Structure formats: structure tokens, C-alpha cells
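1. Return atomic coordinates for the entry below.
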Amino acid sequence: MEVSTLKLLKTLVVATALTLAAPFSLAQAAEVKIGYVSVAEILKSAPQAEAASKRLEKEFAPRQRGLVEAQKKLRQSEEKLSKDSAVMGESQRRSLEGDIRNQARELKRTSDEFREDFNMRRNEELGKFQKEVLEVINGVAKEEGFDLIVNDGATLYVSPQVDVTKKVLGRLTSK
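-> Next comes the predicted model:
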């Protein structure tokens, strides 16, 4: 009987403690200030994102033009083969087919390198921009007393009262 009395007493003590602590935790929860930032809107609207895009375009435009020219040359060779193969000699046709295979192989290699280099540079630019955005968000959060800022990654509903996206964009624009 003593064991069950102790268990009952222990349960009553825990229940009483939880009952007494509940109003305090609710009061603390009511004081939490939450904000929201739309990262998608920032990536779309911030001048830094547009500037990074222009830098990438300028840096990679010559290589992209070279790829377009190589594709055009390959297409012309393929058209020549399909159009003239009936009147070509065997060795001439085999030579052109070999050239086409080499051009296609080189184009694929060059395209893969281009894509890899472009993605690497885009990720560098995006990383710099994300760091800058995070600094601005942290600044807004500290200055305005936010306890938590959430983004659009897993947010289902946002009241306009807690949306600080425009403030963040304003600061990014003024930088």
C-alpha cells in the first residue's frame, strides 16, 4: 500500500506543478514576437539578385555563343550528310560521319563543362547574396525585437502584420 500511495502522491505533486507552471509558460509564449520573410520575393526583387544575374550573363555569354556556333556547325554537317550521302564516295561519307561524331562528342564535352562552370559560379553568387540577405534579416529582427523569423519554405499562412519582407527588400535596395 505504501508504494501505491507514494505513486499517487508523486502524480499529484507533478500535476500540481504543471498546473501552476502552465500560466507562466502561456504568458511567456504570448510575448514571443514572430516575423516572416518571403525568400522567393527577395530573390526575385532585390537589386543584388539582378546584378548577380547580369554578371553571370556577361561572364558566360562568349562561351554560350561559342556553343551555339558549334551546334550550328554540327547541324550543317548532319544536313550535308543526309543530303549528299547518296552521291558521296564511301571514304568521303565515312570521313564526314567521323567528323560529325567528333563534333558531337566535343560539343557534349564543352556543354557539360559550360554547365558545370556556370552552376558553380551561380552557386558562388547565390551564396554571397544569401549571406547578405541573412545579415539584413538578422538586423531587422534584432532592431525590431523579433524572437523568430520564418521563411516561405514551410509556412502555410502569413498575416501581413508579421511580414517583414518589404523592410528587408528596402534595406537591400538601399545598400
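2. use CA for all of it now, contacts and neighbours both
-> OK.
3. Can you report how many residues neighbour K7?
-> The number of residues packed near K7 is 11, by other C-alpha atoms under 10 Å.
4. Mind telling me what element the most centrally placed residue in the chain is part of?
-> With distances taken as C-alpha atoms, centre = their mean, L126 lies nearest the centre of the chain, 7.5 Å away. Assigned by DSSP states H and E, L126 belongs to helix 90-143.
5. Identify the residue nearest I149 in space, chain neighbours excluded?
-> G35 (4.5 Å; C-alpha to C-alpha, 6 or more residues apart in numbering).
6. for the one you found, what are its contacts?
-> Shown in contact with G35 (C-alpha atoms under 8 Å, 6 or more residues apart in numbering): A141, F146, L148, I149, V150, V162, D163, V164.
7. ok, now E144?
-> Neighbours of E144 in contact, by C-alpha under 8 Å, 6+ apart: none.
8. Repeat the analysis, applying 10 Å as the threshold.
-> K33, G35, N138 (C-alpha atoms under 10 Å, 6 or more residues apart in numbering).
9. quick one: it from E135, how far?
-> 14 Å (C-alpha to C-alpha, to the nearest Å).
10. how distant is stretch 63-71 from the center of its chain?
-> 27 Å (C-alpha atoms, centre = their mean, to the nearest Å).
11. Second chain to compare with the first, below:
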Amino acid sequence: MKRLWMVLVVGIGLLLPAMAQDPPQIVVFDSSIVFDKSQQGEVLKAEIERLRDRKVQLISERQDGLASMQEEFRNKELTFNDDTRSEMLQTINQAQIELKRLNDDAQRELQAEFNRAQQKLQKQLIQVVEALGQEGNYTLIVEKGLTLYSSAEVDITDRVLAKFDEMYPNTAGSGGGQ
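-> Predicted coordinates for the structure are as follows:
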């Protein structure tokens, strides 16, 4: 019995200082908003869009070339001898293969560029959240998408966005931000 009382007294003694401390501060933020609205996010998004536009233009030019070859073949098919017809079909087939390869390469390149940009932003965001956590004396900062519910009172997305732009201003040199 004495042992039980001793354990209770020691336990209460250990809990009292912990209870006297400030309550834990748990906050959330929405990383997708930070990625979309940050200066760095806007610059990287603009770079990816420019790359996509260049690829779309190149693919469109190749599609137009293929379409004109196919049209020429349809218009003159009856006048071709067998060898010419075979060569023309082979050229069209090769152009179709090259167009498909170009399209696949463009998709892979765009996906790789998107992944690179996302990884860069993710690394920066981790540093921002750590700095903000220390400055704000937060106990826990959670990504909003990982929570089932959070009150608007604990949402610090605007603060994370402001800190992100403070720590990583638009330095990409392309001037894609607003």
C-alpha cells in the first residue's frame, strides 16, 4: 500500500510541471495552396506551361506534316506504281511511329519536369514549416490533407505562404510570378 502511495505521489509530482506548461499548439496548413500561390510555385508552373506549349507546337507541326503526307497519298494513290506506293506507305508509317515517340517523349519530359519542380517545392516547404514551427512555438504542424477535421482557427496556410515567399522569393529569373 505504501508503495502505491509513493508511486502516486511521484507520478503527480511529475505531472504537475507538465500541466503547468502552455497547452500544445497544433496547427494545420494546405500545401497545395502554398504550391499554387507561392512566388516559386507560380514561376515553376509557368516554366512547365512554356515547356508544354513548345512540345504541343512541335507535335502539332509533325501532325500537320503527317496529315499532308496522308492526303497526298490518298490523292495520288491510284497513279503510283507498286514500288512508289510501298515507299510512300512506309514513309507514312515511319512518320506515325516518330509522332507517337515524340508524343511519348514529351509526356515523359513534362512529367519529369513536374516531379522535379514538386520535389524542389517540397524541400523548401519542409524548411519553411520547420522555421515557422520554431518561430510560432508550435507543438505540431500537420498538412491539412492528412486530417479528417480541423477548425479554421488552427489553419495557418496564409502564414506558411507568407513565410515561404519570404524565405524563397521569386529568384528563378523568368519573372513568371504575379
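12. so where is the helix holding L126 of structure 1 in structure 2?
-> Counting by TM-score structural alignment, helix 90-143 of structure 1 pairs with residues 82-135 of structure 2.
13. which of the residues in stretch 92-111 of structure 1 are buried?
-> Neighbour-count burial for stretch 92-111 of structure 1, counted by 16 or more other C-alpha atoms under 10 Å, picks out R93, L96, E97, I100, Q103, A104, L107, T110, S111.
14. mean deviation of it from structure 2?
-> In the superposition with structure 2, the average deviation recorded for stretch 92-111 of structure 1 is 1.4 Å (mean C-alpha distance after the TM-score superposition for structure 1).
15. coming back round to it: just to be sure, the residue nearest to I149 of structure 1 is in a strand?
-> Yes: counting by DSSP: H, G, I helix; E, B strand; the rest coil, G35 of structure 1 is located in a strand.
16. Now check structure 2 for the residue matching it.
-> Using TM-score structural alignment, G35 of structure 1 sits opposite V27 in structure 2.
17. State the distance from that match to V43 of structure 2.
-> In terms of C-alpha to C-alpha, V27 of structure 2 sits 28 Å off from V43 of structure 2.
18. How about S68 of structure 2?
-> 38 Å.
19. Who has more neighbours out of the two?
-> Shown here are S68 of structure 2 and V43; by other C-alpha under 10 Å, V43 has more neighbours (23 against 12).
20. quick one: what's aligned to the more buried one in structure 1?
-> Checking TM-score structural alignment: V43 of structure 2 goes with A51.
21. which ones are touching that match?
-> Here A51 of structure 1 is in contact with E57, E125 (C-alpha under 10 Å, 6+ apart).
22. In three-state terms, label it for me.
-> A51 of structure 1 is classified as helix under three-state DSSP.
23. Find the helix or strand that the closest residue in space to A49 of structure 1 that isn't next to it in sequence is a member of.
-> Take A49 of structure 1 and drop its neighbours on the chain: the residue closest to it by C-alpha to C-alpha, 6+ apart is L43, 6.0 Å away. Element membership of L43 of structure 1, judged by DSSP H and E, is helix 39-45.
24. What of Q40 of structure 2?
-> Going by DSSP H and E, Q40 of structure 2 is part of helix 39-76.
25. Fine, thanks again, bye for now.
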